[in-house]
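# need a 3D model of the sequence below.
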Amino acid sequence: MKNLDVLAIFARVAEMRSFTQAAESLGIQKGRVSTVVRGLEKEVGATLLHRTTRTVQLTEEGRLFYSRACDLLSEKEELQSMFRDVSTPLRGRLRVDMPAVLAQSVVIPALPALLDAHPELQLELSSSDRYVDLVLEGIDCVVRLGPILDETLIARPLGHLRIINAASPAYLQRFGVPASLDELITQGHRMVHYKRNFGSRHEGWQYPAADGFQSLMLPGAIVVNSVAAYHDAGLAGLGLIQGGYSSLLPYIKRGELVEILPHLRPQPLTASFVVAHRRSLSKRVRAFMDWTEETLRPYFD
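This next block holds a predicted model:
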């Protein structure tokens, strides 16, 4: 490998799973991309990419090689920016994934100021409620809510996102405004049930107790498996919901939802900034991490 451009081309193919798309994003011919990757595989003595008529995927050797290649490319970027003024605008591509409701309610509305300050920064924002594979999907960093179960990932806690109880005005007019756990039962309240997988067990209505947090099972007429549908069901008056303050605040400001039982809020969700390995912390990633933490701070407990 005479230069790191070869690694950059290979990494782009691995991330985009396409020789054509990688060539277009790099502004070079597809034939050159194919030639470079074939030469690289010959040099290292291993097949790095499994090619089919529909897609391109990393082999097991390719995954290992990709991880080390990212290390080298990150080191190159760090060396190039070592003596730059810290106020120098960020440049280049940054691929980020975060929960959809967090992106829609907080991050995207705040992005104009960030991109105005760094006009050469190219942000690719994936917003979903699934766990992405950072290496396989070529994601630089993710914002995750809840515990980080993969011990191979590097996580930096951002804070604890406030969770609140809410209901629509129409629902509260029908069932009453509960002031206690007892009234959740005596007034006949029901809740919207959320399950990521329909086969899993619902945890019920969460509330603080002397020894931590407990759950009260309330009846419900609907079960959903997406956060957006969960919020929509609450807006439609189908039951009580418990959701992130950051995502429910716009509805509360418009009077479409009302917070209830503020003294009995559920357990906050840990928000973390996650990368595949420490050497993934390029200047762009570190700057976006700091910006994200500051942007989310008003919604932390």
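# going by C-alpha atoms from here, please, whenever you check contacts or count neighbours.
Will do.
# check which residues of the longest helix along the chain are buried.
Here the longest helix in the chain is taken by residue count, with DSSP state H as the criterion, and it is helix 60-81. If you call a residue buried by 16 or more other C-alpha atoms under 10 Å, then helix 60-81 has these buried ones: Gly62, Arg63, Phe65, Tyr66, Ser67, Ala69, Cys70, Asp71, Leu72, Leu73, Ser74, Glu75.
# what's the answer for stretch 206-220, then?
Gln206, Tyr207, Leu218, Pro219.
# do stretch 32-41 as well
Burial within stretch 32-41, assessed by neighbour count using 16+ other C-alpha under 10 Å, is assigned to Val33, Ser34, Val36, Val37, Leu40.
# which strand or helix spans Glu124?
If you go by DSSP states H and E, Glu124 is part of strand 120-127.
# now Val37
Using DSSP H and E, Val37 falls within helix 30-44.
# one more: Gln21?
For Gln21, the enclosing helix or strand under DSSP H and E is helix 19-26.
# elements contacting that helix?
For helix 19-26, the helices and strands in contact under the criterion 3 or more C-alpha pairs under 8 Å, 6 or more residues apart in numbering; DSSP states H and E are helix 5-16, helix 30-44.
# in it, what's buried?
Of the residues in helix 19-26, those scored as buried under the neighbour-count criterion (16+ other C-alpha under 10 Å) are Phe19, Thr20, Ala22, Ala23.
# how near is the second one to Ile185?
According to C-alpha to C-alpha, to the nearest Å, Thr20 stands 59 Å off from Ile185.
# what's the answer for Ala117, then?
52 Å.
# the stretch 151-300 of the chain: strands as residue ranges?
Across the stretch 151-300 of the chain, reading from the start of the chain, the strands by DSSP state E, counting those that start in this stretch fall at 154-161, 163-167, 193-194, 205-209, 212-216, 223-224, 241-244, 258-260, 269-275.
# the structure of the following sequence is requested for comparison with the preceding one:
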Amino acid sequence: MDRLETMRLYARIVELGSFTAAANDLDLPRATVTNAIKKLEARLGAQLLRRTTRCQSVTRDGHAYYGHCVRLLADLDEVEADFREAAVVPKGCLRINMPGTLARHLVIPGLPEFCARYPQIKLDIGTSDRFVDLLREGVDCVLRVGELPDSGLVGRRVALLQQVTVASAGYVRRRGLPHTLADLQQGHEAVSWVSPTTRRPEPSLDFMVRRRRREVHLPARVSVSGTDAYLGCCEAGLGIAQFPRYRVADLLARGALQELFPDSPPPALPVHVLYASQRQMPARLRVFVDWLVELMAKQR
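So this is what the prediction gives:
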């Protein structure tokens, strides 16, 4: 194993947190990985990784060496990319994480077209709303809905999802149909959404009135953090809720849900694709992000 290969190996060990994970990621025998790091430490005359039977940690010298590795490898990738032909076929495994409902209703239905366009890209899709450590978990990008936290990742907005305010037909029969936002204060309830990242409930409903955002606070007897449960509660008549239009389009068409205040919709939800800052984006990631922009544009 030459020096550059050893540097790439060491960087993956630091990023993934273990020799075994790096060996699996690079398709190398575990013994090869161990011997390569021993030789690297002997050549440098420094301990880079502190290993025990239970855990592994990076030493101070190890952190410094990792920083040099990342910069040198990024420079090398950039130089090589400059000399590649423009028509390089994107290939390799692309690891993605996104919310389950976004995957099921918007992204996955369009994947056959992506796979036909880029037959040499393999997709590994995880679905969750939790925080994902891209480097440690070996994930190339994540899709997230809503405003972005300060995560240190690079973000590109790929869509603005139109939202609707809805209630079940049974709820409207029992509570009456509110015609104005002021009517909401007359005996109406909401299903409270709990953010899966902050774990804080969001009891208010948001509306755009003459291009200004207006919050209406309603009592809520039920709070949920899962999107399926949130929709289920609304269908069951437990309160008024707000969703991206794509999520409830079928239920609105069937009459199971009724749209409220169509002239004062909730603010549109931004959708961002997030990836680690890198000087040279892999071709497989670049074409996927571009394809997402095309796909989401069709949903407007």
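# deepest of the strands of the stretch 151-300 of the first structure, which one?
Of these, the one with the most neighbours on average (mean count of other C-alpha atoms under 10 Å) is strand 163-167, at a mean of 24.
# post-alignment, that one versus the second structure, mean distance?
Relative to the matching residues in the second structure, strand 163-167 of the first structure has an average distance of 1.8 Å after the fit, by mean C-alpha distance after the TM-score superposition for the first structure.
# ok, and what's touching that strand?
By C-alpha atoms under 8 Å, 6 or more residues apart in numbering, the surrounding residues in contact with strand 163-167 of the first structure are 234-235, 237, 239-245, 257-262, 265-269.
# apply 6 Å and report the result again.
234, 240-245, 257-260, 265-266, 268 (C-alpha atoms under 6 Å, 6 or more residues apart in numbering).
# trace Leu111 of the second structure over to the first structure, please.
When the structures are aligned by TM-score structural alignment, the residue of the first structure matched to Leu111 of the second structure is Leu111.
# pull the number of nearby residues for that match.
Summarising burial for Leu111 of the first structure: neighbours were counted as other C-alpha atoms under 10 Å, giving 16.
# ok, the one 4 residues further on next?
Look at Leu115 of the first structure: counted by other C-alpha under 10 Å, it has 15 neighbours.
# give me the element it is part of.
helix 108-117.
# check the mean deviation of that helix from the second structure.
On the superposed models, the aligned residues of the second structure are on average 2.0 Å from helix 108-117 of the first structure, with distances taken as mean C-alpha distance after the TM-score superposition for the first structure.
# quick one: contacts of that helix?
Contacts made with helix 108-117 of the first structure from outside it, assessed by C-alpha under 6 Å, 6+ apart, are absent: no residue qualifies.
# residues of it that come out buried?
Of the residues in helix 108-117 of the first structure, those buried by neighbour count under the rule 16+ other C-alpha under 10 Å are Leu111.
# what does stretch 1-13 of the second structure give?
Buried residues in stretch 1-13 of the second structure, counting neighbours by 16+ other C-alpha under 10 Å, are found at Thr6, Met7, Arg8, Leu9, Tyr10, Ala11, Arg12, Ile13.
# what's in contact with stretch 85-95 of the second structure?
For stretch 85-95 of the second structure, contacts defined as C-alpha under 6 Å, 6+ apart pick out Gln120, Ile121, Lys122, Leu123, Asp124, Val139, Asp140, Ala283, Arg284.
# cool, stretch 291-301 of the first structure as well?
With contact meaning C-alpha under 6 Å, 6+ apart, stretch 291-301 of the first structure is reached by Leu158, Gly159, His160, Leu161, Arg162, Ser246.
# which non-adjacent residue is nearest the alignment partner in the first structure of Leu153 of the second structure?
Under the alignment defined by TM-score structural alignment, Leu153 of the second structure is paired with Leu153 of the first structure. Counting by C-alpha to C-alpha, 6 or more residues apart in numbering, Ala276 is the residue found nearest to Leu153 of the first structure once chain neighbours are left out, at 5.0 Å.
# just give me the neighbour total for the one you found.
Neighbours of Ala276 of the first structure under the rule other C-alpha under 10 Å: 20.
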